[in-house]
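In: just to be clear, the model below is a prediction. Sequence and coordinates:
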Amino acid sequence: MEQDEQDLAGHRERLRRRFLEAPEALPDYELLELLLTLAIPRRDVKPQAKALIRRFGSFADVLTAPVEELMAEAGINQRTAVALKVAREAAIRLARAPVINSVVISSWDSLVDYCRTAMATLPMEQFRLLFLDRKNVLIADELQQTGTIDHTPLYPREVVRRALALHASALIMVHNHPSGDPKPSKADIEMTRAVREALAVVGVQLHDHLVIGRKGDVSFKALGLL
């Protein structure tokens, strides 16, 4: 083994050891570097890790970035981009596990954590509908729409149709604000009222509407808007 290869192998071994001892102590670029080594085993990937952090802003933002934007970076091919996306999906599923088949009202903090993990750093608006049964157990978590950076269409009739198909008794609406500010807009408020009224006609309750942003999250119910 040449000296450069020995140095690289030694560096990676030290990085792995530090991660095993205290994973939370690794800065974003080193955590990303360690992840990249799994997809790129025979090259120094520290430059790629630092370049990705510079471009997208944080470890979470790198994992959330579209595949085509990741591949625009030198040294990042589809295989590497997929590895990053696998890590993000694993994080989402880990966050979702405590709320699936659970009574949502008594697992509220876990629900919000899951929504933040799945949506806070998305570059485009996205709407999710969380369908509940009569005991407020989560029976379905569905992505309804993905829109632009500041708008996502959601049609009350489609929400009602899906709620009836799932025999849901209630639901929670969730969407993100890519701007970072979770404060509901006038359009958010009007659309929520329209959905609530449409659901009421068929006896389905709208429990809440959560707006997720980088700067936090807000509940329509907590704001007195529901």
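Out: Sure thing, it's come through.

In: okay, CA-based contacts and neighbour counts for the rest of this
Out: Will do.

In: please enumerate the helices of this structure.
Out: Ranges of helices within the chain are 3-21, 28-39, 46-56, 59-64, 67-70, 78-96, 108-119, 156-165, 186-201, based on DSSP state H.

In: so which bits of the fifth one are buried?
Out: Using 16 or more other C-alpha atoms under 10 Å as the test for burial, helix 67-70 gives 67, 70.

In: can you spell out which helices and strands pack onto that helix?
Out: Counting contacts by 3 or more C-alpha pairs under 8 Å, 6 or more residues apart in numbering; DSSP states H and E, helix 67-70 is packed against helix 78-96.

In: so which of the helices of the chain is nearest residue 214?
Out: Nearest to residue 214 among these is helix 108-119 (8.2 Å), distances taken as C-alpha to C-alpha.

In: so how far is the closest one off the chain centroid?
Out: Relative to its parent chain, helix 108-119 has a centroid offset of 8 Å by C-alpha atoms, centre = their mean, to the nearest Å.

In: how big is the angle separating it from helix 78-96?
Out: Angle, helix 108-119 to helix 78-96, by axes from the mean of the first three to the mean of the last three C-alpha atoms, to 10 degrees: 170 degrees.

In: packing partners for helix 108-119?
Out: Using 3+ C-alpha pairs under 8 Å, 6+ apart: helix 108-119 touches helix 78-96, strand 170-176, strand 205-213.

In: next, the angle helix 108-119 makes with the second one.
Out: Read that as strand 170-176. If you take the same axes, to 10 degrees, strand 170-176 sits at 40 degrees to helix 108-119.

In: can I get the helices and strands packed on helix 108-119 in a markdown table with distance to residue 118 and mean neighbour count?
Out: Below are the helices and strands packed on helix 108-119 laid out as a markdown table (distance: least, C-alpha to C-alpha, whole Å; neighbours: other C-alpha atoms under 10 Å):
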| stretch | distance to residue 118 | mean neighbour count |
| --- | --- | --- |
| helix 78-96 | 6 | 16 |
| strand 170-176 | 10 | 24 |
| strand 205-213 | 10 | 23 |
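
In: distance to residue 105 added to these, as CSV?
Out: Below are these laid out as CSV (distance: least, C-alpha to C-alpha, whole Å):
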stretch, distance to residue 105
helix 78-96, 15
strand 170-176, 11
strand 205-213, 9
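
In: alright, now check it against this:
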Amino acid sequence: MNDAAPPEKPHHTGHRARLRARFLEAPSAVPDYEILEMMLFAANPRGDMKTEAKRLLGLFGNSFARLLNADRAALRAAGLTEAQIGPIVLAREAATRLTRADLAEKPILSNWQALLDYVQVAQGEAPVEQFRVLFLDRKNALLKDELQQQGTIDQTPVFPREVVKRALELGASALILVHNHPSGDVKPSRADIEMTKQVRDAAKALGINLHDHVIVGRGRHASLKSMGLI
């Protein structure tokens, strides 16, 4: 007769099911590390992902947004496999498309908060500078949203002629420029101001209006138009 006690079950047995149930019951009450933990489940059929999720968040300053916006190279450097990176990229793209869809509901100038929400999600936490142009029609509805350039941690090369050329190709009547400052300091630099004026003047000569240039970074934003710089 074998009186040996049955082996103890791992402490995480049943944890995934309980976590999913809690999430479905009250999604907003689940902390960031548990959201990330669930994202890692698909690539890790077994094992406790809680410790790994907390480790990853720590590497990105305990910022879920910064982790979601990290590029694949940074995620690989953090020790993630391609299978683990996939759900993170998927979540970022889903959030971007959701906020971008709100821009189509009405003209952008009367839907400014939706624009700010979108660009914050799209690039507010990006680790390098990105330059985006929103091309608008005569009613200020969104024609096209394009990421024109991607640069380094503190600069992005922008060519005003290329911006205006693309506007003509699309038949755009107006533009909104957007770029991010990875440092989180959204104060425009002299180069930002000069480039904006060059785009404004080149566009104006062809009957295209530059509505604004918005700088975003880590939940903050600055409007060059509101600052009286254009």
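Out: Good, I have the coordinates. Keep in mind that what you see is a predicted model, and the values were worked out from it rather than measured.

In: TM-score them against each other, please.
Out: The pair, once superposed, lands on a TM-score of 0.94 when counted by TM-score structural alignment, normalised by the length of structure 1; 224 aligned residues with a C-alpha RMSD of 1.6 Å.

In: still on that earlier bit, compare the helices of structure 1 and give me the one nearest residue 133 of structure 1.
Out: Relative to residue 133 of structure 1, the nearest member of the helices of structure 1 by C-alpha to C-alpha is helix 156-165, separated by 10.1 Å.

In: so what's the residue count around residue 121 of structure 1?
Out: By other C-alpha atoms under 10 Å, 23 other residues sit near residue 121 of structure 1.

In: what sits against the aligned residue in structure 2 for it?
Out: In structure 2, residue 121 of structure 1 lines up with residue 125, judged by TM-score structural alignment. Residues in contact with residue 125 of structure 2 (C-alpha atoms under 8 Å, 6 or more residues apart in numbering) are 65-66, 69-70, 182, 217-218.

In: what remains of these once you look at structure 1?
Out: With both residues aligned by TM-score structural alignment, their matches' C-alpha atoms under 8 Å, the contacts of these that structure 1 also has are 65-66, 69, 182, 217-218.

In: quick one: which two of the contacts of residue 125 of structure 2 are the most distant?
Out: The most widely separated members of these, counting by C-alpha to C-alpha, are 70 and 217 (13.9 Å).

In: give the equivalent position in structure 2 for residue 207 of structure 1.
Out: Correspondence of residue 207 of structure 1 to structure 2, assessed by TM-score structural alignment: residue 211.

In: with residue 175 of structure 1 instead?
Out: In structure 2, residue 175 of structure 1 lands on residue 179 (TM-score structural alignment).

In: what do you get for residue 161 of structure 1?
Out: Residue 161 of structure 1 maps onto residue 165 in structure 2, by TM-score structural alignment.

In: would you mind telling me which of the helices of structure 1 is nearest residue 132 of structure 1?
Out: The nearest among the helices of structure 1, by C-alpha to C-alpha, is helix 156-165 at 9.1 Å.

In: ok, residues contacting the closest one?
Out: Contacts of helix 156-165 of structure 1 (C-alpha under 8 Å, 6+ apart): 131, 169-171, 194-195, 198-199, 202, 204.

In: most neighbours, which of those residues?
Out: Result: residue 171 is most packed of the contacts of helix 156-165 of structure 1 (other C-alpha under 10 Å), 26 neighbours.

In: name the nearest residue to it, ignoring sequence neighbours.
Out: Nearest residue to residue 171 of structure 1, sequence neighbours excluded (C-alpha to C-alpha, 6 or more residues apart in numbering): residue 131, at 4.4 Å.

In: quickly note the distance from whichever residue in structure 2 pairs up with that neighbour to residue 176 of structure 2.
Out: Aligned by TM-score structural alignment, residue 131 of structure 1 pairs with residue 135 of structure 2. From residue 135 of structure 2 over to residue 176 of structure 2 the distance is 7 Å, taken as C-alpha to C-alpha, to the nearest Å.

In: go on, residue 92 of structure 2?
Out: From residue 92 of structure 2 over to residue 176 of structure 2 the distance is 23 Å, taken as C-alpha to C-alpha.

In: do residue 110 of structure 2 as well
Out: Taking C-alpha to C-alpha as the measure, residue 110 of structure 2 falls 14 Å from residue 176 of structure 2.

In: number of residues surrounding residue 215 of structure 1?
Out: Using other C-alpha under 10 Å, residue 215 of structure 1 is surrounded by 12 other residues.

In: and it, what does it touch?
Out: 180-182.

In: so which of those residues wins on neighbours?
Out: residue 182 leads the contacts of residue 215 of structure 1 on contacts (other C-alpha under 10 Å) with 21 neighbours.

In: so what's residue 203 of structure 2 closest to, chain neighbours aside?
Out: residue 164 (5.8 Å).

In: no wait, residue 198 of structure 1
Out: Leaving aside its chain neighbours, residue 198 of structure 1 sits nearest to residue 156 (6.2 Å; criterion: C-alpha to C-alpha, 6+ apart).

In: neighbours of that neighbour, how many?
Out: 17.

In: no further queries at this time; thank you.
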